[in-house]
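K.L.:
no FASTA, just this:
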């Protein structure tokens, strides 16, 4: 009897613990790598606007226009106050004092680059943060961007100040993009069509290659097999050869001004100007150069 009572008591305690955690721990989204501040006292809602509780995170010294703190310390502070926050890939959080610095031209330059790369991209927000305290930059400053700046939704760039010194900025991008996905299992050498692909609106983060928003005008085939519901990027595809193995080809033989044509079978695939092997009607094989779609020239 006593043992049964103890078991029931333990069950109730576990249930109460779970209920306590459920009602007291609230999820407060993801930390960013950089924040600007006006007042040195930083509160929970300054970092995550929809956090249900407002409590002090830290006090930045008055003489510090920039301040850096381990992201895990901030996460622990949220936890001690009954909230949780995801640090993601952020190791340190930077706080930079607000200035009259106008970064809107830099935001526009970033937007233009992303839209140029992804014409169907829907940009919700671009955040730009100086790395350190910067009072001003020259008017009409041009952002110097890496070639792969559009591969992901965050990164770093710089502008040159009046003295020619590089001033670095971090940015984050919140955007959506229509991306082709495999709608079924894809085998190597399958041709990309509307049957095996479909368009989906996804959050833009990072892709291993340039994602496709539509089927290219020139026919493409898959370099490799894909599972269903995989985003299709440029490295998955290659142009479809203009001569396929097993296809009938028109073979040209030129002798002076006379051109003779006959039909043969391609035993190899080939792109323009490739040398492939063909099989004649008498089963003899010969080399031929690809000169057009299903057209070759005997060598």
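P.N.:
Structure's in. What do you need? Note that the structure is a prediction, hence the values are computed from the model and not measured.
K.L.:
drop to CA atoms for contacts and neighbour counts, all remaining ones
P.N.:
OK.
K.L.:
need the helices for the protein, in chain order.
P.N.:
Ranges of helices in the chain, per DSSP state H, are 2-24, 44-47, 71-80, 104-117.
K.L.:
would you list these in JSON lines and tack on mean neighbour count?
P.N.:
Converted to JSON lines, those look like this (neighbours: other CA atoms under 10 Å):
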{"stretch": "helix 2-24", "mean neighbour count": "11"}
{"stretch": "helix 44-47", "mean neighbour count": "18"}
{"stretch": "helix 71-80", "mean neighbour count": "17"}
{"stretch": "helix 104-117", "mean neighbour count": "15"}
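K.L.:
would a markdown table of the ones you listed with distance to residue 157 be doable?
P.N.:
Listed next are the helices of the chain as a markdown table, based on distance: least, CA to CA, whole Å:
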| stretch | distance to residue 157 |
| --- | --- |
| helix 2-24 | 41 |
| helix 44-47 | 23 |
| helix 71-80 | 23 |
| helix 104-117 | 10 |
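K.L.:
For residue 124, which of those is the nearest?
P.N.:
Closest to residue 124 of these, according to CA to CA: helix 104-117, at 10.4 Å.
K.L.:
so residue 96 touches residue 37, yeah?
P.N.:
Yes. If you go by CA atoms under 8 Å, residue 96 and residue 37 touch, sitting 6.2 Å apart.
K.L.:
Between those two, point out the one with more neighbours.
P.N.:
residue 96 (22 against 16; other CA atoms under 10 Å).
K.L.:
My read is that residue 178 contacts residue 202, right?
P.N.:
Yes. Using CA under 8 Å, residue 178 is in contact with residue 202, at 6.3 Å.
K.L.:
quick one: residue 34 from residue 127, how far?
P.N.:
9 Å (CA to CA, to the nearest Å).
K.L.:
oh, I was asking about residue 111
P.N.:
11 Å.
K.L.:
quick revisit: quick one: which of residue 34 and residue 127 has more around it?
P.N.:
Set residue 34 next to residue 127 and count neighbours by other CA under 10 Å: residue 34 wins out with 22 against 16.
K.L.:
who's in contact with that one?
P.N.:
The contact partners of residue 34, by CA atoms under 8 Å, 6 or more residues apart in numbering, come to 93, 94, 95, 96, 129, 170.
K.L.:
try this one side by side with the last:
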């Protein structure tokens, strides 16, 4: 399994590098001899189907993780905090890069759809599939990817519950802090923290359940996931986090997920990041349904440049 994941990752990295090299070559020269097409040696005998070795069922059931590239061309950026539409928060105005709405079919969106299809196959019948977003980076890349994954699913008509399970940075909760505190004051923490129905509804078809406190809230998150699955109010549940390193309670929370997506920022050493994630999974690599290569510029750097030119 580890070799499979690393092989898929290596192929993704090579694809990115090859694309960059091909673009550079196209700019430096206008033409040249065509590269020879790879050919299959006709003399090589093809084994008969009945003579092929049978793969164990467990190996055959494991699908390769889908690869998605989140690029600057896929997103738009806004400045400032959340702006509301009729007092309802809009996730595209949170100050984070979010998917453009003008392109319903892109390589990124199609890859995300394939991840959701794989996730649906792994989940129980008549229950909302649960996707855990994990990453080795301490920045906001994982949360931004989780938000955009939720946004892509919502634009396809899915009812999405996005849960902030990062008790260390709770970046998502910080972005909706005012709305979250208002709901806590209205419902009370005990009611708010254990009910998926108390999640903050946005103008984009996404409901957000914030994080308030330490890893003790993992129990509340597990109850919220169970409620979301049984009530039938959502078509997809996305859990943002927890952040590495994982505690025993964090692992119990991730065990509830039907699949996991690893977020790898390309401004870091993605090989090191992937090795860290695989080591943390400790034998659960088969749960990886996708790998998202985040090629976005860091939010802080982009914001600083915009302020300089404002």
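P.N.:
All right, it came through fine. Bear in mind that the values here come from a model prediction, so they are computed numbers and not experimental data.
K.L.:
Once they're superposed, tell me the TM-score.
P.N.:
Laid over one another, the chains give 0.21 as their TM-score (TM-score structural alignment, normalised by the length of structure 1), with 110 aligned residues with a CA RMSD of 6.6 Å.
K.L.:
hmm, back to that, more neighbours: residue 178 and residue 202 of structure 1, which one.
P.N.:
Neighbour totals were compared for residue 178 of structure 1 and residue 202, and residue 178 leads with 21 against 14 (other CA under 10 Å).
K.L.:
In space, what's closest to the more buried one - neighbours in sequence excluded?
P.N.:
Closest residue in space to residue 178 of structure 1, ignoring its immediate chain neighbours: residue 201 at 4.3 Å, by CA to CA, 6 or more residues apart in numbering.
K.L.:
I'd like to know how far the one you found sits from residue 288 of structure 1.
P.N.:
Counting by CA to CA, the gap from residue 201 of structure 1 to residue 288 of structure 1 is 46 Å.
K.L.:
So which of these two has more stuff around it?
P.N.:
A count of neighbours by other CA under 10 Å puts residue 288 above the other of residue 201 of structure 1 and residue 288, at 21 against 14.
K.L.:
For that one, which non-adjacent residue is spatially closest?
P.N.:
Nearest one to residue 288 of structure 1, counting by CA to CA, 6+ apart, is residue 298 at 4.3 Å.
K.L.:
Can you report how many residues lie near the one you found?
P.N.:
Using other CA under 10 Å: residue 298 of structure 1 sits among 18 other residues.
K.L.:
from what I can see it touches residue 290, true?
P.N.:
No. Between residue 298 of structure 1 and residue 290 there is no contact under CA under 8 Å: 9.1 Å.
K.L.:
about what we covered before: which of the contacts of residue 34 of structure 1 fall within strands?
P.N.:
Using DSSP state E to define strands, the subset of those located there is 93, 94, 95, 96, 129, 170.
K.L.:
Let me have those in JSON lines, extended by distance to residue 43 of structure 1.
P.N.:
Below are these laid out as JSON lines (distance: CA to CA, whole Å):
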{"residue": "93", "distance to residue 43 of structure 1": "14"}
{"residue": "94", "distance to residue 43 of structure 1": "15"}
{"residue": "95", "distance to residue 43 of structure 1": "12"}
{"residue": "96", "distance to residue 43 of structure 1": "15"}
{"residue": "129", "distance to residue 43 of structure 1": "19"}
{"residue": "170", "distance to residue 43 of structure 1": "23"}
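K.L.:
Could you single out the nearest of those to residue 56 of structure 1?
P.N.:
Nearest to residue 56 of structure 1 among those, with distances taken as CA to CA, is residue 95, at 14.7 Å.
K.L.:
Quick check: the closest one touching residue 70?
P.N.:
No. Residue 95 of structure 1 lies out of contact with residue 70 (CA under 8 Å); the separation is 11.4 Å.
K.L.:
Those two: which has the busier surroundings?
P.N.:
The neighbour comparison of residue 95 of structure 1 against residue 70 (other CA under 10 Å) goes to residue 95, with 24 against 12.
K.L.:
Now do the contacts for the more buried one.
P.N.:
Applying CA under 8 Å, 6+ apart, the residues near residue 95 of structure 1 are 34, 35, 36, 37, 66, 67, 68.
K.L.:
and it, how far is that from residue 75 of structure 1?
P.N.:
15 Å.
K.L.:
Tell me where structure 2 has strands.
P.N.:
Under DSSP E, structure 2 gives strands at 66-70, 75-76, 84-85, 88-89, 98-99, 130-135, 160-164, 200-201, 206-209, 236-240, 259-265, 288-294.
K.L.:
Kindly reformat those strands as JSON lines and extend each row with distance to residue 183 of structure 2 and mean neighbour count.
P.N.:
Below are those laid out as JSON lines (distance: least, CA to CA, whole Å; neighbours: other CA atoms under 10 Å):
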{"stretch": "strand 66-70", "distance to residue 183 of structure 2": "32", "mean neighbour count": "21"}
{"stretch": "strand 75-76", "distance to residue 183 of structure 2": "29", "mean neighbour count": "16"}
{"stretch": "strand 84-85", "distance to residue 183 of structure 2": "15", "mean neighbour count": "12"}
{"stretch": "strand 88-89", "distance to residue 183 of structure 2": "12", "mean neighbour count": "17"}
{"stretch": "strand 98-99", "distance to residue 183 of structure 2": "25", "mean neighbour count": "23"}
{"stretch": "strand 130-135", "distance to residue 183 of structure 2": "24", "mean neighbour count": "27"}
{"stretch": "strand 160-164", "distance to residue 183 of structure 2": "15", "mean neighbour count": "26"}
{"stretch": "strand 200-201", "distance to residue 183 of structure 2": "8", "mean neighbour count": "20"}
{"stretch": "strand 206-209", "distance to residue 183 of structure 2": "10", "mean neighbour count": "25"}
{"stretch": "strand 236-240", "distance to residue 183 of structure 2": "20", "mean neighbour count": "25"}
{"stretch": "strand 259-265", "distance to residue 183 of structure 2": "29", "mean neighbour count": "26"}
{"stretch": "strand 288-294", "distance to residue 183 of structure 2": "32", "mean neighbour count": "26"}
